[in-house]
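1. How does the following fold in three dimensions:
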Amino acid sequence: MRVLLTGASGYVGGRLAPRLAAADDAGPAGELRLLARRPGRVEPPAGARVLQGDVVSGEGLEAALDGVEVAYYLVHSMGRGGDDDFAARDRGAAETFARAARTAGVRRVIYLGGLSGGAADASSAHLRSREEVAELLGEHGPPLVHARAAMVIGAGSASFQMLVALVRRLPAMVCPRWVETRTQPIAIDDVTGALAALRDLPDAPGEVQLGGPDALSYREMMERTADAIGRRRPLIVQVPVLTPRLSSLWVQLVTPVEGGLVRPLVDGLREEMLVRVPPPAGVNDDPRDLGAAVRAALDGR
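-> As a prediction, the model looks like this:
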């Protein structure tokens, strides 16, 4: 099978590429292409080819998609480089890629978005944009598999870095109502394993929801993370009013997360991210719990 992975220089894409390149019990992995605007930033696994291209301008897409059966679209803006026009940029990139994939005869596009309620009622502009990208990919491109994931727990995850820093540095914290919002945090290896499985799954559904085994509030997540790293559980006081801007400012002060990423991450904490429809058999069958995911992330996995 010939597969194209966009976003290979990103966190999820960088972890997914080795899984897609690896042979399995069924035989060789096939041909894996990695698309990047700056190929020098990508460390390809053995057997993979890095191609230069740009989903915004369309440069290099025709050659990269030639003969491809399955394409992964892992491109989105998250606050880096200025946010003023991120939604318009993401819309244009999604349409350009979708049309090129359809023209090339790609049979399946797999896209990773957020496990939120939907574009219309999401309070986060970035979550709304992610939903809009999925709609455009489905409208203009080949059949789409929209994988929706809750908070990803892994060594390079900005959300995880923020969570651990809060627990390590603040013995007590004042939090807004989002501290009681529930989510199903999922380990990065479970996310990439599910995405790889969707490559080969016959008759994959249009939407696949991915989460860990437990539905936890962010309060519970911080408490269990403290247990996993051997820290005392923080004292958490909930207050009825604390604006997203103020939340972002104090999170930015005490965490190492890049400033431009903090606001969209904090905005997203207000959205419940729960698996309502289990994924099909063979996709995320046995996800690890939060404690195991945190310990793996702290070990650099």
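2. going forward, measure contacts between C-alpha atoms and count neighbours the same way
-> OK.
3. any idea how far Gly193 lies from Ala48?
-> 18 Å (CA to CA, to the nearest Å).
4. try Asp54
-> 18 Å.
5. go on, Ala29?
-> 10 Å.
6. Overlap of the contact sets of the two?
-> Ala21 (CA atoms under 8 Å, 6 or more residues apart in numbering).
7. okay, those two: which has more neighbours?
-> Ala48 (20 against 17; other CA atoms under 10 Å).
8. what residues are up against the more buried one?
-> By CA under 8 Å, 6+ apart, the neighbours of Ala48 are Ala21, Glu31, Leu32, Arg33, Leu34.
9. Same question for Val241.
-> Val241 neighbours (CA under 8 Å, 6+ apart): Pro176, Arg177.
10. quick one: what helix or strand has it in it?
-> Assigned by DSSP states H and E, Val241 falls within no helix or strand.
11. Which stretches in the stretch 151-300 of the chain count as strands?
-> 152-153, 172-175, 182-183, 186-187, 207-210, 216-217, 235-238 (DSSP state E, counting those that start in this stretch).
12. one more to put side by side:
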Amino acid sequence: MTPATTPPVLVAGASGFIGRRLCPALVDAGRPVRAMTRKVDAYSGAGTPVYGDVADDSSLRAAMIGVEAAYYLVHSLDRADFERHDAEAAAAFAKAAAEAGVGRIIYLGGLGDDADDLSPHLRSRREVESVLGTTGVPVTVLRAGIIIGHGGISWDMTRQLVERLPAMVTPKWVDTRTQPVAADDVVRYLVGVLDLAEPAAVFDIGGPEVLTYGDMLRRLAAIEGRPLILLPVPLLTPRLSSLWLGLVTDVDTRTGRALIDSMTNEVVVRDDSIRDVVPFEPMDFDEAALRALGERIKAKR
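-> Here you go, the predicted structure:
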């Protein structure tokens, strides 16, 4: 197709942590982008802003007219009822996509073993995957663990702990394994799966290293040249941990609790077939962390 005839791609969550990176990457790849937002006049990112609200079915249908593919990057961890709200939003999005004839939905979900006792956050991500596929539109799912980049809640929480506490008491989740991935690499994967011949697929994505949360804290402290002492307190409950995070970081208690609950689940790549589908060498933790720190410096200027 020529650029003039290439149908647009919709990005729901265009103003979010990943959406604001994905939109310019899609434009650079020659894809017309509709950036879905509830605040069209305030949008200043890449693509053409269009009004859309997951709580407004008619706005979703209007935003999707003529769309080839729709990225779904929406979540609501800051709500007490986020599981119900996210399931309802996904159902509305999937219904509108089917009615508009959208060819595929691409969703960024969360890693985690289905055989594990998943946290409410990760359980909700799995439910959204399922709900998005209920109307017959093929869904491509990318499952990620902690994403490293300025503006990401989990990353900013990690950075703030290291920068504000030279010594910290730590619950048992610091020994949980995860496979962090750079935000820029997540975007490369999201763009790379847009034209899959078989769009109904699930892929795990991650960086090249499996680390514990304690490892990440220590590595970041070393990068920034800061002292760090971790004092394990195995009986520190998720509720107390979230209250503690609320005191020393900018993460609100409700979101912190949802994230901490998820940190008890190991989130590592079990199937690396995405490396054959979108071949490139992802950044290691140190490179991703340095890039995220650089992004923050630029944002403050």
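13. that older thread, export the contacts of Ala48 of structure 1 to CSV and tack on distance to Ala63 of structure 1 and neighbour count?
-> Shown next, in CSV, are those (distance: CA to CA, whole Å; neighbours: other CA atoms under 10 Å):
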residue, distance to Ala63 of structure 1, neighbour count
Ala21, 20, 21
Glu31, 14, 15
Leu32, 14, 26
Arg33, 11, 24
Leu34, 12, 27
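14. What's the match for Met216 of structure 2 in structure 1?
-> Aligned by TM-score structural alignment, Met216 of structure 2 pairs with Met221 of structure 1.
15. So which of the strands of the stretch 151-300 of structure 1 is nearest Val3 of structure 1?
-> With CA to CA as the criterion, Val3 of structure 1 lies closest to strand 207-210 of these, at 19.6 Å.
16. corresponding residues in structure 2 for the closest one?
-> Going by TM-score structural alignment: strand 207-210 of structure 1 matches residues 202-205.
17. Distance from that stretch to the middle of the chain?
-> Here the centre of stretch 202-205 of structure 2 is set off from its chain's centre by 13 Å, with CA atoms, centre = their mean, to the nearest Å.
18. From the rest of the structure, what touches it?
-> Residues contacting stretch 202-205 of structure 2 (CA under 8 Å, 6+ apart): 111, 140-145, 181, 186, 269-274.
19. let's see 10 Å
-> 106-112, 129, 139-145, 179-181, 185-186, 189, 193, 267-275, 277, 282 (CA atoms under 10 Å, 6 or more residues apart in numbering).
20. number of nearby residues for Asp116 of structure 2?
-> The number of residues packed near Asp116 of structure 2 is 9, by other CA under 10 Å.
21. Next, the contact list for it, please.
-> Contacts of Asp116 of structure 2 (CA under 10 Å, 6+ apart): Asn265, Glu266.
22. corresponding residue for Phe266 of structure 1 in structure 2?
-> To be clear, residue 266 of structure 1 is Val; Phe isn't right here. Match for Val266 of structure 1 (TM-score structural alignment): Ile260.
23. doesn't Leu236 make contact with that match?
-> No. Applying CA atoms under 10 Å, one finds Ile260 of structure 2 not in contact with Leu236, separated by 11.4 Å.
24. As a check, name the ranges of all helices in structure 1.
-> 11-21, 61-65, 86-104, 125-140, 158-169, 188-200, 218-229, 244-254, 259-268, 290-298 (DSSP state H).
25. I'd guessed Arg24 of structure 2 sits against Val33; true?
-> Actually, residue 24 of structure 2 is Pro. It isn't Arg. Yes. Shown here, Pro24 of structure 2 and Val33 form a contact pair, counting by CA under 10 Å, at 8.6 Å.
26. joint contacts of the two?
-> Ala46, Gly47.
27. State the distance from Val33 of structure 2 to Lys95 of structure 2.
-> From Val33 of structure 2 to Lys95 of structure 2 the distance is 21 Å (CA to CA).
28. picking up where we left off before, okay, the strands of the stretch 151-300 of structure 1 in a markdown table with mean neighbour count and distance to Gly291 of structure 1 next?
-> Putting the strands of the stretch 151-300 of structure 1 into a markdown table (neighbours: other CA atoms under 10 Å; distance: least, CA to CA, whole Å) gives the following:
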| stretch | mean neighbour count | distance to Gly291 of structure 1 |
| --- | --- | --- |
| strand 152-153 | 27 | 10 |
| strand 172-175 | 14 | 21 |
| strand 182-183 | 23 | 15 |
| strand 186-187 | 27 | 10 |
| strand 207-210 | 24 | 18 |
| strand 216-217 | 19 | 12 |
| strand 235-238 | 15 | 20 |
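29. Could you export the ones you listed as a markdown table, including distance to Ser124 of structure 1?
-> Shown next, in a markdown table, are those (distance: least, CA to CA, whole Å):
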| stretch | distance to Ser124 of structure 1 |
| --- | --- |
| strand 152-153 | 17 |
| strand 172-175 | 18 |
| strand 182-183 | 15 |
| strand 186-187 | 20 |
| strand 207-210 | 19 |
| strand 216-217 | 18 |
| strand 235-238 | 21 |
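30. closest one to Ala88 of structure 1 among the ones you listed?
-> So among the strands of the stretch 151-300 of structure 1, strand 207-210 is nearest, using CA to CA, at 23.8 Å.
31. What mean distance separates the closest one from the matching residues in structure 2?
-> With mean CA distance after the TM-score superposition for structure 1, strand 207-210 of structure 1 departs from structure 2 by a mean of 0.8 Å once superposed.
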